[in-house]
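> below is the structure, and that's it, no one-letter string:
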């Protein structure tokens, strides 16, 4: 699933997406719901794309 762009159409910074991931899954001992798991997977894909984009920008 493609990453979710911000309202401006630009990808969100990796740090912002990481904060969303941490907020979603505060305690790793607790299992996420099906909906939470789906959101987690979307956020991970978005975070990975943001990291790749930030590396390309730095080069």
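Arrived safely, thanks for sending. Treat the numbers as computed from the prediction; the structure is a model and nothing was measured.
> every contact and neighbour count from this point should use C-alpha atoms.
Will do.
> relative to residue 49, how far out is the most centrally placed residue in the chain?
Nearest to the mean C-alpha position of the chain, by C-alpha atoms, centre = their mean, lies residue 43 at 2.8 Å. Between residue 43 and residue 49 the distance is 10 Å, computed by C-alpha to C-alpha, to the nearest Å.
> could you point out the longest helix in the chain?
helix 34-58 (DSSP state H).
> who does that one touch, helix- and strand-wise?
Using 3 or more C-alpha pairs under 8 Å, 6 or more residues apart in numbering; DSSP states H and E, the elements in contact with helix 34-58 are helix 14-24.
> take a look at this one as well, against the first:
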């Protein structure tokens, strides 16, 4: 993929998503399940929390 084919303002492929986007997905998961997670949903939640924490950490590092 050439740089010309990227959408302006979009993160490069493989770049972490913003923490706010991941947080919104976490909130949607909780709303969708009514606060009760199946084992599969629990695994999804755990992956999202790890992704969210990494995005927060990256944001702190960039701000420093």
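On my side now, so go ahead. Keep in mind it's a predicted model, so treat the numbers as computed, not measured.
> superposing both, give me the TM-score.
Overall, the chain-to-chain superposition scores 0.80 on the TM-score scale (TM-score structural alignment, normalised by the length of structure 1); 54 aligned residues with a C-alpha RMSD of 2.2 Å.
> ok so, going back, in structure 2, what residues pair with the longest helix of structure 1?
Alignment note (TM-score structural alignment): helix 34-58 of structure 1 is matched to residues 39-63 of structure 2.
> mean distance, that stretch to its aligned residues in structure 1?
Its matched residues in structure 1 lie on average 0.3 Å from stretch 39-63 of structure 2 after superposition (mean C-alpha distance after the TM-score superposition for structure 1).
> give me the residues contacting that stretch.
Under the criterion C-alpha atoms under 8 Å, 6 or more residues apart in numbering, residues 16-19, 22-23, 25-26, 29 lie in contact with stretch 39-63 of structure 2.
> cool, stretch 13-30 of structure 1 as well?
32, 36, 40, 43-44, 46-48, 50-51, 54.
> and which of the residues you listed is nearest residue 7 of structure 1?
Relative to residue 7 of structure 1, the closest of these is residue 46; by C-alpha to C-alpha it sits at 14.1 Å.
> lovely, talk soon.
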